[in-house]
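Undergrad: kindly generate the corresponding structure for this input.
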Amino acid sequence: MTEFSHINKSNNPKMVNVGDKRITKRKATAKSTMFLGAEVVAHFKNDDITTKKGPVFQTAIVAGIQGVKKTSDLIPMCHPLLINGVDIEIDVINETDIEIYCTVSIEGKTGVEMEALTGASTTALTIYDMCKSISQQMVIREVKLLEKTGGKSDIKNE
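TA: So this is what the prediction gives:
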């Protein structure tokens, strides 16, 4: 049986020591799906919605990037990382739903899965915040890791 890496032999929490790990190129992509509803999507013009708070998608992308950079402040056992790049894309997939993709890359000793998941989540939360005056029926349906590369094991989820 695999043991949790964040629990020491006294059964207390610990931060994993990555000091002896090799520096490798690492990348992770996370996806968030969100129901906005037809009422919100109807406000789209030129691939964005502009509210009194500003352009929704552009603001949400900046917030997602900030979320990536703040992941170690939010998730206790995450290591602070020097992020090489963040790319966030938001796609309107039909008259009610969007998909958010957050890809994070580094050269380091630990992966960026949590950073990608935090970026996708923060982007979705910002969209919710900026559109809640139009509708409070929005739902963040799913946040999941799609892919990670460069560590001990690569994974690809659909």
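
Undergrad: C-alpha from now on. contacts and neighbour counts both.
TA: OK.

Undergrad: residues touching Ser121, list them.
TA: 32, 64, 143 (Cα atoms under 8 Å, 6 or more residues apart in numbering).

Undergrad: can you say which helix or strand has it in it?
TA: helix 113-131 (DSSP states H and E).

Undergrad: repeat for Thr33
TA: Applying DSSP H and E, one finds Thr33 within strand 24-35.

Undergrad: tell me which residues in the very next helix or strand once past that strand are buried?
TA: Moving toward the C-terminus from strand 24-35, the next helix or strand (DSSP H and E) is helix 38-41. Going by neighbour count (16 or more other Cα atoms under 10 Å), the buried part of helix 38-41 is 40-41.

Undergrad: helices or strands up against the one helix or strand Asp91 maps to?
TA: Secondary structure from DSSP H and E places Asp91 in strand 85-92. Applying 3 or more Cα pairs under 8 Å, 6 or more residues apart in numbering; DSSP states H and E, one finds that strand 85-92 contacts helix 56-69, strand 97-108.

Undergrad: enumerate every residue touching Glu89.
TA: Shown in contact with Glu89 (Cα under 8 Å, 6+ apart): 61, 100-102.

Undergrad: need these in TSV with neighbour count and distance to Val68, can you?
TA: Formatted as TSV, the contacts of Glu89 follow (neighbours: other Cα atoms under 10 Å; distance: Cα to Cα, whole Å):
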residue	neighbour count	distance to Val68
Ile61	25	11
Ile100	21	14
Tyr101	24	13
Cys102	28	9
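
Undergrad: redo the residues you listed as JSON lines? Include distance to Ala116.
TA: Output for the contacts of Glu89, formatted as JSON lines (distance: Cα to Cα, whole Å):
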{"residue": "Ile61", "distance to Ala116": "12"}
{"residue": "Ile100", "distance to Ala116": "11"}
{"residue": "Tyr101", "distance to Ala116": "9"}
{"residue": "Cys102", "distance to Ala116": "6"}
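
Undergrad: let's see this one next to it:
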Amino acid sequence: SVTLQAEDMLGASRTLHSPVLSLPVLDASACKDLSSDPVVAQRLQELQFGDAAAEVRTLLLAGDTLAARRKLKLMEPTVADHPWLRDKLARLRELTERDAAMSVKELRFSVKRMSSRLASTAQFQYSDLEVQDDAIPAYLRRKGAEGQGRGGNNNPRSKF
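TA: As a prediction, the model looks like this:
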């Protein structure tokens, strides 16, 4: 059991006891038989994308733009079945071709977003229009380019 001792605001001593909870242990064969949760699988793919994007950023910071472009190209097959990551990767590749310094900044935000994004249990098919959808809370929206708000056509940076 776990015991917690503390004093309240009046100085009275309090002691709380709680039993230790335990979960059954599954062996490797039992784990293989468990069904895969699509939301969990998708989040794992996003985390792997974030790790790869961090490597690209490190290459760009080291001045190795060619290796960074190669790494981005190698990431394509891993995101082929994930529309949001496919869109992010296309935008990152285009930005890296155009401006490596801005790509470093975008990658920093993307890596942070991938590692801390909340996922809804009811995810919908990704669309570029998701950023404009008021029905989706801002913290759950997936954007192809980070740092961009809801700028319309009059926003010169709305493409990136």
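
Undergrad: next, the TM-score between them, please.
TA: Their TM-score after superposition, calculated using TM-score structural alignment, normalised by the length of structure 1, is reported as 0.29; 81 aligned residues with a Cα RMSD of 5.0 Å.

Undergrad: go through the helices and strands packed on strand 85-92 of structure 1 and name the closest to Met114 of structure 1.
TA: Nearest to Met114 of structure 1 among these is helix 56-69 (8.2 Å), distances taken as Cα to Cα.

Undergrad: can you name every helix or strand that the very next helix or strand once past the closest one contacts?
TA: Going down the chain from helix 56-69 of structure 1, the next helix or strand is helix 71-74, by DSSP H and E. For helix 71-74 of structure 1, the packing partners by 3+ Cα pairs under 8 Å, 6+ apart come out as helix 113-131.

Undergrad: need the strands for structure 2, in chain order.
TA: Using DSSP state E, the strands of structure 2 run over residues 2-7, 13-18.

Undergrad: turn these into CSV, including distance to Ser29 of structure 2 and mean neighbour count.
TA: Output for the strands of structure 2, formatted as CSV (distance: least, Cα to Cα, whole Å; neighbours: other Cα atoms under 10 Å):
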stretch, distance to Ser29 of structure 2, mean neighbour count
strand 2-7, 32, 10
strand 13-18, 33, 10
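
Undergrad: wait, which of these is closest to Leu107 of structure 2?
TA: Taking the strands of structure 2 one by one with Cα to Cα, strand 2-7 is closest: 43.5 Å.

Undergrad: quick one on the thing from earlier: dump the strands of structure 2 to a markdown table, plus distance to Val111 of structure 2.
TA: Below are the strands of structure 2 laid out as a markdown table (distance: least, Cα to Cα, whole Å):
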| stretch | distance to Val111 of structure 2 |
| --- | --- |
| strand 2-7 | 38 |
| strand 13-18 | 39 |
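
Undergrad: in contact with the residue lying closest to Glu107 of structure 1 once chain neighbours are set aside, which residues?
TA: Counting by Cα to Cα, 6 or more residues apart in numbering, Glu107 of structure 1 lies nearest to Lys25, which is 4.3 Å off, once chain neighbours are set aside. Shown in contact with Lys25 of structure 1 (Cα under 8 Å, 6+ apart): 105-108, 149-150.

Undergrad: what of Leu16 of structure 2?
TA: Here Leu16 of structure 2 is in contact with 3-5 (Cα under 8 Å, 6+ apart).

Undergrad: now it: how far from Gln5 of structure 2?
TA: According to Cα to Cα, to the nearest Å, Leu16 of structure 2 stands 6 Å off from Gln5 of structure 2.

Undergrad: ok, now Val104 of structure 2?
TA: 49 Å.

Undergrad: do the same with Ala100 of structure 2
TA: Distance, Ala100 of structure 2 to Gln5 of structure 2, by Cα to Cα: 55 Å.

Undergrad: repeat for Asp33 of structure 2
TA: 43 Å.

Undergrad: hmm, back to that, of all the strands of structure 2, which one is nearest Asp51 of structure 2?
TA: strand 2-7 (37.2 Å).

Undergrad: so what does that closest one touch, helix or strand wise?
TA: strand 13-18.

Undergrad: returning to that earlier point: nearest to Val56 of structure 2 among the contacts of Leu16 of structure 2?
TA: Of those, the one sitting nearest to Val56 of structure 2 (Cα to Cα) turns out to be Leu4, at 46.5 Å.

Undergrad: for the closest one, which non-adjacent residue is spatially closest?
TA: Per Cα to Cα, 6+ apart, closest to Leu4 of structure 2 is Leu16, 5.1 Å.

Undergrad: and the one you found, how far from Leu59 of structure 2?
TA: Taken as Cα to Cα, the span from Leu16 of structure 2 to Leu59 of structure 2 is 52 Å.
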